[in-house]
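In: sequence unknown, structure follows:
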């Protein structure tokens, strides 16, 4: 049975199904809190992106933004789908290596890469290092000279375009910790330094205007600005980028208030804008790269919790408490992010008219996962399933209050597979030393 509401979901015997697997059985088998990914949804979105590029007949890369959720199993799926990935730390590089991911299909981002991380990237032949500041150009040159080698690089620029999104999710405006500013000629200065360095092959330009964006205009403006900059640099320095990397940030549906267009429609608009502008400027059409993370992994994720205590006070919205919270999903506390949920073992039951709050177990008043939701009457032991939790949930998980990080399970075609074990208490103190 398929339920029609803010999120379409399949049920069987009144239980929420995920990837052909009973979510209640998953909760009982692996324990809760539990993070579950429907792998078929991941593959489906990747293929939607690829189809846009192929329909437009342009060279491209779909580069998965690892920071949304990185694990050995995630990188294995990306490898199976012939994806590129972007990484932002030595830890993500190391994890990709454990997955036997092809390093030539890796971009290395970050605004404060260490010498150790740059050495790791260069020694493991990472495909391209995306330079973020002048200090980094100097550090990378030092590493390349010491290792007597070369590498591909891109410049991350700030195009001066602000995304209409949460303040912390805006990264393309001039006042940003990321990238070389275009208007002040920082980007041009950086280009000269790279072009003059025989150890650096200037592959292209990168820009990222923000995250969880619902409007196409900002992406189109940024794409056009990248082409304009390419034309300017072609005229001034006889340099033309082989690649324009337009980043990611395509918004997804988290709650009934969200009304995003399909992520692939953003990409179609970007590609068409670059093709048109390149033709107008008389420059060669570059390869176009995108870096979606949330839009690939977010809708595929579910968080399963067991309901515990309930607090009912006359005239006050009730608190329904679950066995997880801000330790496995910090976004509601950090960004005031909103989510939808169902009682997985009562998935077809009619919700009560009186809304409740879903509270976490952490010792913080702000540990509220959902502020306002109508659910069937809850009982201790019920399983609550939150939708679209696949991005920046487990990736930002902590051991606050010394709670354990949850297990992660991949499901596909009716089969479930444990891909990250639940932490144990022994894991919590493994690195602790007695005083």
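Out: Structure's in. What do you need? Predicted model, so just to flag it, every value in this text is computed and none were measured.

In: From now on I want contacts and neighbour counts done on CA atoms only, so please keep to that.
Out: Fine.

In: And the helices in the stretch 51-200 of the chain?
Out: 72-80, 90-98, 115-123, 134-147, 186-195 (DSSP state H, counting those that start in this stretch).

In: Residue 325: which of these is closest?
Out: helix 72-80 (23.2 Å; Cα to Cα).

In: any chance of the helices of the stretch 51-200 of the chain in TSV, plus distance to residue 272 and mean neighbour count?
Out: Formatted as TSV, these follow (distance: least, Cα to Cα, whole Å; neighbours: other Cα atoms under 10 Å):
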stretch	distance to residue 272	mean neighbour count
helix 72-80	26	19
helix 90-98	32	18
helix 115-123	33	17
helix 134-147	33	16
helix 186-195	25	18
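
In: Which one of these lies nearest to residue 339?
Out: Minimum separation from residue 339 across those (Cα to Cα) falls at helix 72-80, 23.1 Å.

In: The closest one to helix 90-98, inter-axis angle?
Out: 60 degrees (axes from the mean of the first three to the mean of the last three Cα atoms, to 10 degrees).

In: Give the other helices and strands that helix 72-80 contacts.
Out: Counting contacts by 3 or more Cα pairs under 8 Å, 6 or more residues apart in numbering; DSSP states H and E, helix 72-80 packs against helix 90-98.

In: Pull the residues that contact the helix it packs on.
Out: The contact list for helix 90-98 (Cα atoms under 8 Å, 6 or more residues apart in numbering) reads 66, 70, 71, 72, 75, 87, 103, 117, 120, 121.

In: next one: that helix to chain centre, how far?
Out: Counting by Cα atoms, centre = their mean, to the nearest Å, helix 90-98 is centred 16 Å from the centre of its parent chain.

In: Measure how that helix sits relative to helix 115-123, angle-wise.
Out: Using the same axes, to 10 degrees, helix 90-98 lies at 30 degrees relative to helix 115-123.

In: excluding its backbone neighbours, what's nearest residue 275?
Out: residue 285 (6.5 Å; Cα to Cα, 6 or more residues apart in numbering).

In: In addition, the following structure is provided for comparison:
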């Protein structure tokens, strides 16, 4: 439970509900925030995938990202079942490694990549290129060449410069790559400014209002070097309300109707992107994949009926909604510093180098004491990192037991998406490993960096 949502115990945060003051409350797990196999045993130790975190910390060290493989697979299946009849592309930018790609292959998922490195990872792990989509607002000639050579299923074009580059490659190679046009539909998603991607004043896509998207379609169709499959829209991230998708679908399908009327082409596909939200705190209420699918299918069907056009084949791109809840970060407490009348600062052995989202997006997270139960009263705590930076905050406000102490393990849920992907070596801190657990077995799928790794790149 977040302090600013339910009231806190000290200072300016106000008077909290009395039930928040019981030790039992801070020992419990709030299920929507955690992987599906996560529980606490009778001793208060967090368990996931048949393993307890104390043994994981002993075997793999801390900090570590712990991924519940069964949870990840289950969420893939939820989206495939919910969006039956559509194509589901896992958005690799949320988190990608070869082991994840192999799971996607086994679960018969498609994959969305947005860089040459992500494409290389996908190909190295055996993903069928026909099931890969390539995104990006500034794809290099090298990246486009590699995508065409590999035979990726579709390339989402983002600028006139890119259309020119890709057309030249197509002519040179004597091939006709499949493309979609990314359309900026002018929808302001209910999300942070830096992760809203469909309003006009940003770097992605072709403007709908300014006529650039229609011009891109006309150019591609006139040149004939690229196969235009459809239109693409992505309105942001961490979205809970499907009203944004409704407006986006209406606008992009109006463009599709104009392309049919004026250019004489029925585009067979439509991608409404991803951005589906997950629960980071008790205030977040994400929708199940099946509910999202039902509403989005209805939105597209209603709009097509109103415009009198054939319903295109739909695709979506969940990333965070699949990997986000499947993973938590496990830390060890190093110091505990009470500030009278304010809160207690609990410092852990990671921080902004393994989770920059709190500092970058003002993101909210939750936390739990993971290595034992406690009968101490809850206190208002701030979980912070070890970096030389005042903004090095992992969890802004959380209730933890008053006897939290050095050596305790703290777990922060919902860290599967973007935390490892955006991790850095700030202060020359090596990045943590990713440990996958399933049926009582644990394996490293991304190893911990070492100081030797850091020095290997330093050629000075």
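Out: Sure thing, it's come through. Keep in mind that what you see is a predicted model, and the values were worked out from it rather than measured.

In: quick one: TM-score?
Out: Aligned and superposed, the two chains score 0.95 in TM-score terms (TM-score structural alignment, normalised by the length of the first structure); 429 aligned residues with a Cα RMSD of 1.7 Å.

In: returning to that earlier point: a markdown table please, covering the contacts of helix 90-98 of the first structure and showing distance to residue 389 of the first structure.
Out: Shown next, in a markdown table, are the contacts of helix 90-98 of the first structure (distance: Cα to Cα, whole Å):
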| residue | distance to residue 389 of the first structure |
| --- | --- |
| 66 | 15 |
| 70 | 14 |
| 71 | 16 |
| 72 | 19 |
| 75 | 18 |
| 87 | 20 |
| 103 | 28 |
| 117 | 29 |
| 120 | 31 |
| 121 | 30 |
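
In: Now whichever helix or strand residue 261 of the second structure is part of: buried residues?
Out: Assigned by DSSP states H and E, residue 261 of the second structure belongs to helix 243-263. For helix 243-263 of the second structure, the neighbour count (16 or more other Cα atoms under 10 Å) marks 243-257, 259 as buried.

In: So which bit of the first structure is that helix matched to?
Out: With TM-score structural alignment applied, helix 243-263 of the second structure matches the range 217-237 in the first structure.

In: Now do the end-to-end distance for stretch 319-329 of the first structure.
Out: This stretch, stretch 319-329 of the first structure, spans 18 Å end to end (Cα to Cα, to the nearest Å).

In: That stretch aligns to what range in the second structure?
Out: Here stretch 319-329 of the first structure aligns to the second structure at residues 345-355, judged by TM-score structural alignment.

In: can you list contacts of that stretch?
Out: By Cα under 8 Å, 6+ apart, the list of residues contacting stretch 345-355 of the second structure from outside reads 62-63, 331-339, 358-359, 381-387, 392-394, 410, 415, 419-420, 422-426, 429, 431-432.

In: again, but for stretch 60-76 of the first structure
Out: For stretch 60-76 of the first structure, contacts defined as Cα under 8 Å, 6+ apart pick out 46, 49-50, 53, 78, 83-88, 92, 95-96, 98-101, 287-294, 296-298, 390-395, 419.

In: Just the buried residues of these.
Out: Taking 16+ other Cα under 10 Å as the criterion, what is buried in the contacts of stretch 60-76 of the first structure is 46, 49-50, 53, 78, 83-88, 92, 95-96, 99, 101, 287-294, 296-298, 390-395.

In: What is the burial count for residue 297 of the second structure?
Out: When neighbours are defined as other Cα atoms under 10 Å, residue 297 of the second structure has 15 of them.

In: Which residue in the first structure aligns with it?
Out: By TM-score structural alignment, residue 297 of the second structure lines up with residue 271.

In: any idea which helix or strand carries that match?
Out: Going by DSSP H and E, residue 271 of the first structure is in helix 263-281.

In: so how far does that helix sit from its counterpart in the second structure?
Out: Compared with the second structure after the fit, helix 263-281 of the first structure shows a mean deviation of 2.0 Å (mean Cα distance after the TM-score superposition for the first structure).

In: what helices or strands is that helix leaning on?
Out: By 3+ Cα pairs under 8 Å, 6+ apart, helix 263-281 of the first structure packs against helix 39-56, helix 217-237.

In: could you give the angle of the last one to helix 263-281?
Out: Using the same axes, to 10 degrees, the direction of helix 217-237 of the first structure lies 30 degrees away from that of helix 263-281.

In: Helix 217-237 of the first structure vs the second structure, average offset?
Out: Averaged out, helix 217-237 of the first structure is 1.5 Å away (mean Cα distance after the TM-score superposition for the first structure).

In: which residues are contacting that helix?
Out: With Cα under 8 Å, 6+ apart as the contact definition, helix 217-237 of the first structure has outside contacts at 159, 161-163, 205, 207, 209, 239-241, 244, 246, 266, 269-270, 273-274, 277-278, 281-283.

In: swap in stretch 420-433 of the second structure?
Out: The contact list for stretch 420-433 of the second structure (Cα under 8 Å, 6+ apart) reads 62-65, 93-96, 352-356, 387-388, 444-451, 454.

In: quick one on the thing from earlier: if any of the contacts of stretch 345-355 of the second structure are buried, put those into a ChimeraX selection.
Out: Entered in ChimeraX, the line below selects the buried ones among the contacts of stretch 345-355 of the second structure, by 16+ other Cα under 10 Å:
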select :62,63,331,332,333,334,335,336,358,359,381,382,383,384,385,386,387,392,393,394,410,415,419,420,422,423,424,429,431,432
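
In: Can you tell me which of the contacts of stretch 345-355 of the second structure end up in helices?
Out: Mapping those onto helices (DSSP state H) picks out 358, 359.

In: what's near enough to touch the aligned partner of residue 336 of the second structure in the first structure?
Out: Here residue 336 of the second structure is matched to residue 310 in the first structure, going by TM-score structural alignment. By Cα under 8 Å, 6+ apart, residue 310 of the first structure lies in contact with 318, 319, 320, 321.

In: swap the cut-off to 6 Å and go again
Out: Residues in contact with residue 310 of the first structure (Cα atoms under 6 Å, 6 or more residues apart in numbering) are 319, 320.

In: How about residue 337 of the first structure?
Out: Counting by Cα under 6 Å, 6+ apart, residue 337 of the first structure touches residue 331.

In: switch to 10 Å and redo it
Out: Taking Cα atoms under 10 Å, 6 or more residues apart in numbering as the criterion, residue 337 of the first structure is in contact with 166, 254, 255, 329, 330, 331, 369, 370, 371.

In: now the corresponding residue of the second structure for the last one, nearest residue through space, not along the chain?
Out: This points to residue 371 of the first structure. Aligned counterpart of residue 371 of the first structure in the second structure: residue 396 (TM-score structural alignment). In space, and not counting its chain neighbours, residue 396 of the second structure is closest to residue 382: 5.2 Å by Cα to Cα, 6+ apart.
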